[in-house]
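In: Model the following, please.
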Amino acid sequence: MKRKYMMLSMLISGPKQPRNDIDIYLAPLIEDLKHLWDIGVEVYDGYREENFTLRALLFGTINDFPAYGNLSGYSVKGQCACPICEDDTTTMRLEHGQKNVFLGHRRFLPVGHRYRTWRKAFNGSAEQRLAPKGLSGADLFAKVRGLSCTFGKKFQKLLPKSGWKKRSIFFDLPYWKDLYVRHFLDVMHIEKNVCESVIGTLLNMPGKTKDNIKARKDLVSMGMRTELGPVKKGNRTYLPPAAYTLSRKEKIILCEFLEGVKVPEGFSSNIKNLVSMKDLKLKGLKSHDLHILMEYLLPVAIRSIFPKKVRHALMRLCFFFKAICRKVIDPQKLPRLQQEIVLTLCELEMYFPPSFFDIMIHLIVHLVKETLSCGPCYMRWMYPMERYMKILKGYVKNRSRPEGCIVERYMVEEAVEFCTDYLSNVNSIGLPKSRHSGRTEGEGIMGSKIFVVPTKEWEQAHLYVLHNTTEVEPYVLEHKNELMSLYSNRSDSWISKEHNRTFIQWLKHHISNKVDEDPSSVSERLRCLSYGPGIQVFSYTGYLINGCTFYTKAQDDRSVRQNSGVSLVAQSMHTSSCNDKNPIYANMSYYGVIEHIWELDYTKFRVPVFGCKWVDNQNGVRTDEMGFIQVDLNRVGYKDEPFILASQAQQVFFVSDPADKKLSIVLFTNKINNNIDDQYEEEIPTVDDPFVGMSQSLNNDSIGDDGYFMRDDHQEGIFIKKPLRFNVGQTTVQLNKKRRKTRK
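Out: Just a heads-up that it's a prediction; the model follows:
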């Protein structure tokens, strides 16, 4: 969804949105869409040199949740705010909080699940209802067909306050009622709002937290977890520590972890700038910052805090968003994903207050079904639209006439874009070109110098280049076969070591003899490879390749970014002992940091290589029960094989493990390289199913109907001061409440 392919078909003037009256503005667009479907337009095919009739279909609308209600005609406020559950939405009105909350996710569980019979851990009653079934497009059209709506601001008060308010103008399209999903739930805004609620509640951020005195009073009035009710202590009110309440020490651990995170270039903004250690709060968070926090950093940040049950529930929520936001999703695994998110929501109901469960939390339960019908969410979220809105706002130079500025500059840009198709050496407008585009061999960007390398390192780098070049592979096999015929009684490991020791000289003499016999039988590239590179190499501290920026560790230490982490999947030989004569070859992942960036000069071409300090997989790498890869960067191994080709490097970054400061957690970046067309797509190259380890540990958990809703490992609750009141003339002024945590 690039800017080039977005059309500004309509611009509604005015400082306020039309809300329910948007159908009036959409009428011309609907007429064009009907024409495209019924009649079509004649288009010329330049390849076949013939005309054909082009028809188009509106796949759906991409919008945030308030716009969902305006476009669909459903009221997304009030008790029945879910447009999928509709009248069967499980909702309640909080007496003190004065807001509608959406609990009852146990009804989405399979019949007979143990959570359905639990009472004390939830709302005091068992759950016997089944999950609501959404209406099909035909049933929905039959329901709204007879609705009449009078447009205009003076008739807004006559509209229903809940349910369907109108028959959407999109139903004028003949195929609209046959679509499985007509208006998409925006994963971007759902994830943003959920992460804000989680972070705000954990850090007790004013205006963001869902835990306050009203929430505790609602618990008491509902007869749920009455032990957490507010307690009067003099002029202050004390809120006992709930399962999600962090002590000051835990807040410091969480904030210090986020402040110490260094991410690769282009991965996200500098997380350190978002942390306020003075107030122990996060500030200035944007949508993408919350996306990175939710899917990458928060699961690691809470590893050493919270009781195990609460920590696992929050991690499962983060893992769900990470799984649902993938570009490649296996449809066969989506039912399992749905089961996991329902369990996660039920467990969150055990720990968090009812005020936490607003409509955004409830909408999570419908994301899997929508993904199954419409494909991965990256095709439907609002990130491209939000970026395009920034471009349109940049068109405004006269603030008194913003609409005119946008239209005028958009038309000029469209005309210029049309002309670029007939001009040579001109890039198209709206197709951003990355600085990595078209690069297959990479380019050094900083710290360039030339020096002579030691013989040992020269041989190590050259040998690795030979082993990973397609043209040399037949000679590698030939040399090993010669060694096995000469030393038939030797083990495979000895043959491998002898091959590494003698292959460079053997290949040089072998290719030289072939050139003397028949020069045309050896390519120029193979001849240069056999002669080896020069002893002088081009060294850099920064390098661009594979769509990523790589630094050496020394350069990383001086930068606010971390670009030195690399990973490599390679085939290795596994033996059970030194006497094992039948080794097994299998792929294994290696993790390390870049120490050197060199370009080996083979006269006719250069080959970039990374000299890395690799973590020993035998005692320095492990995977814990939650699926995190832990590495000890101080346990160095494979010193005889430090080099890899720069084109093979997969960028990773390491963050300190809060549970064990000696270890680091491996996090993968969101880019992988595609060697076919040199295009770099966003993907998450982690474990295929993030719930495997956690599901096993939670199934064996001893949690019971009593649940776990109160911290017993610390007594740092929340003290709320009594608000100050004073008179100014005849007006009574009440100061805002100030919350702080202290020891009981």
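In: Please make it C-alpha for all contacts and neighbour counts, starting now.
Out: Will do.
In: could you measure E599 against E482, distance?
Out: 32 Å (Cα to Cα, to the nearest Å).
In: out of the two, which sits in the busier spot?
Out: With other Cα atoms under 10 Å as the criterion, E599 and E482 differ in neighbour count, and E599 comes out ahead with 25 against 13.
In: Can you say which helix or strand has the more buried one in it?
Out: E599 belongs to strand 584-601 when assigned by DSSP states H and E.
In: Could you pull out the buried residues of that strand?
Out: Neighbour-count burial for strand 584-601, counted by 16 or more other Cα atoms under 10 Å, picks out Y591, G592, V593, I594, E595, H596, I597, W598, E599, L600, D601.
In: To check against the first, give me the structure of this:
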Amino acid sequence: MRVALLWTISDFPAYSMLSGWSTAGKTACPYCRDDSDAFTLTKGGKQSWFDNHRKFLPVNHPFRRNKIAFRKNKTVTKSAPPILSSEEILEQIEHLGLMCVTDMGADENNDLQSKNTGWKRRSIFWDLPYWTTNMLRHNLDVMHIEKNVFENIFNTVMNVEGKTKDNAQSREDLKEYLRKLKNNVKNKAKVEGSICNAYLVEEASSFCAHYFEPHVNTRHRKVPRNDDTVEHMDEHLGNLSIFTHSGRPLGKGKVRYLTEQEFQAAQMYILLNCIEVKPYIDIFVNELHMANPNINDKQVDEKLEREFDKWFNKYVHNPSNNISSQFLKDLSKGPLRSVMCYNSYVVNGYKFHTKGYGSHRATMNSGVCIKGTNYSTNESDYYGQLIEVLRLEYPGLPIKRTVLFKCDWYEPFVLAIQAAQVNYSIYPSLKRDKDDWWAVFKIKARSVIDLPEQVNVTTPPAREEPFQEDEMEVPLIQIDDDDDQQQYLNDQNGVLVEINEEDVEDEEELELDSESDEECDDVYDSDTN
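Out: Down below sits the predicted model:
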């Protein structure tokens, strides 16, 4: 019968005896080895491995940049040391000349050879012929480790003589942290109880914070200021894009009812801007052309605005058309008459305020810009101000919602997802016909970086010489000396500029005054000399 040792299972102190690596001191970690970040406590003189293993995290992990939750004002940029293979470990041990504890003179030899390394002895397991091929040689028994940790904490809390870790040196090392705990004391008659209660509340809240929704700000997660993550967004098979747009309202909403005109305008705009409805729009337009081949585009648009919603409702509910999507059927019925109104809404990285809500604020968040349907340049954009934020809900389950912006322009509603934010300023002109003009400034959304377009240039562009005119023609101005005739300047723009005699006399007086000043200066200079 033959027996093979697969691996060992032990607690951390026994790991040292089985592997030969010392689990005490600064190099106690068998993975960090000599690249350890352990530090010595200034008062107690003991080694601390707190914040020693952030280097094993991915390079872009947020814990590496965290300056609060670990050692204060410390970030980690170094990489983890490489994991050594069995052959490399055995080569290190043999290079140091370490011996097994069963060999003669092993203690003296190992003490001499292991002064500057974590290896203390050669494990007897290396004599096994297959030990170097084992990928996993030692396991840590978590149960025993938890037991050891619990015993140290229990003996310290209960102040067990000879086993407690509480002493004058350890208290001095924890002085800064004790100050933080003492700040949580509310009942000075029960100091220890107040500290324990505050610590438990902090730990429980930190644990529960990992299960909060993504838009909630926690100690472990900093949500962007204008985060537009949808609250309570459930994914349903076959859901329409019009019901899955990002965005979230701010503040408490109010309920109001749509008028008949608002209901028709909202329903038509949503239908015409829903991607899934586009094939049915094409079917409707084809039917119009088949019924009336001479119909023009303007008449088609008018028919769409007036008749498409009713046609679409009949089409999707007609059993012969085999429309199985319940979302399309609910969309064809139109939204509920009762809607929720909000004063603020976050979408596309912008925070919008209605015009009335932001009228008394120093900032302007009500400017809205919508790109035209034939968008090619900035001249096709439509600008306005946000009047109202409406959240519409459609009948049937699951809950289906979409958000519209009511603005003061050619159409009463637009989808919130289509809106970009702009700022308006007084137009810099002194002309009276432009008193009511406004200058538009487009705003970049938060967390958005504009990058230049990358162009692959194979040949260097030809160098252009700077343009410079050698000669410049100056138009001649002819002035008649006739005193009885009014004098005019011939402007290049075709405007006649009248020159009065009084203006000419003023200019002559100004020239005389300047000449007299120069003469006075000459006299002053001669006197001083």
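In: Any idea what the TM-score comes out to?
Out: With the length set by TM-score structural alignment, normalised by the length of the second structure, the two chains reach a TM-score of 0.42; 265 aligned residues with a Cα RMSD of 4.9 Å.
In: Downstream of the strand holding E599 of the first structure, the next helix or strand is which one?
Out: Heading C-terminal from strand 584-601 of the first structure (DSSP H and E), you reach strand 606-615.
In: Double-check S48 of the second structure against D173; I have them as touching.
Out: No: between S48 of the second structure and D173 there is no contact under Cα atoms under 8 Å: 11.0 Å.
In: that older thread, next, the angle from the strand holding E599 of the first structure to strand 606-615.
Out: Angle, strand 584-601 of the first structure to strand 606-615, by axes from the mean of the first three to the mean of the last three Cα atoms, to 10 degrees: 130 degrees.
In: What is strand 584-601 of the first structure packed up against?
Out: strand 536-540, helix 553-557, strand 565-574, strand 606-615 (3 or more Cα pairs under 8 Å, 6 or more residues apart in numbering; DSSP states H and E).
In: which of the residues in the third one are buried?
Out: Of the residues in strand 565-574 of the first structure, those buried under the neighbour-count criterion (16+ other Cα under 10 Å) are G565, V566, S567, L568.
In: picking up where we left off before, max pairwise distance over the buried residues of strand 584-601 of the first structure: which two?
Out: Y591 and D601 (26.7 Å; Cα to Cα).
In: helices or strands next to the longest helix along the second structure in the packing?
Out: Looking across the second structure with DSSP state H, the single longest helix is helix 501-528. Packing contacts for helix 501-528 of the second structure, counted by 3+ Cα pairs under 8 Å, 6+ apart, involve no helix or strand.
In: Could you pull out the strands in the stretch 351-500 of the first structure for me?
Out: 443-446, 449-452 (DSSP state E, counting those that start in this stretch).
In: Quick check: longest strand in the second structure by residues?
Out: Longest strand of the second structure, by residue count under DSSP state E: strand 382-394.
In: after that one, next one along is what?
Out: Criterion used, DSSP H and E; the element after strand 382-394 of the second structure is strand 400-407.
In: any idea of the angle that next one forms with strand 382-394?
Out: 150 degrees.
In: Would you mind pulling up the elements that strand 400-407 of the second structure packs against?
Out: By 3+ Cα pairs under 8 Å, 6+ apart, strand 400-407 of the second structure packs against strand 382-394, strand 413-415.
In: Just put the ones you listed in TSV and tack on distance to D522 of the second structure and mean neighbour count.
Out: Shown next, in TSV, are these (distance: least, Cα to Cα, whole Å; neighbours: other Cα atoms under 10 Å):
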stretch	distance to D522 of the second structure	mean neighbour count
strand 382-394	64	21
strand 413-415	76	21
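In: Could you dump the ones you listed into CSV and include distance to K303 of the second structure?
Out: CSV is the format used below for those (distance: least, Cα to Cα, whole Å):
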stretch, distance to K303 of the second structure
strand 382-394, 24
strand 413-415, 19
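In: Out of the helices and strands packed on strand 584-601 of the first structure, which is closest to E259 of the first structure?
Out: Within those, the stretch nearest E259 of the first structure is helix 553-557; the backing value is 15.4 Å (Cα to Cα).
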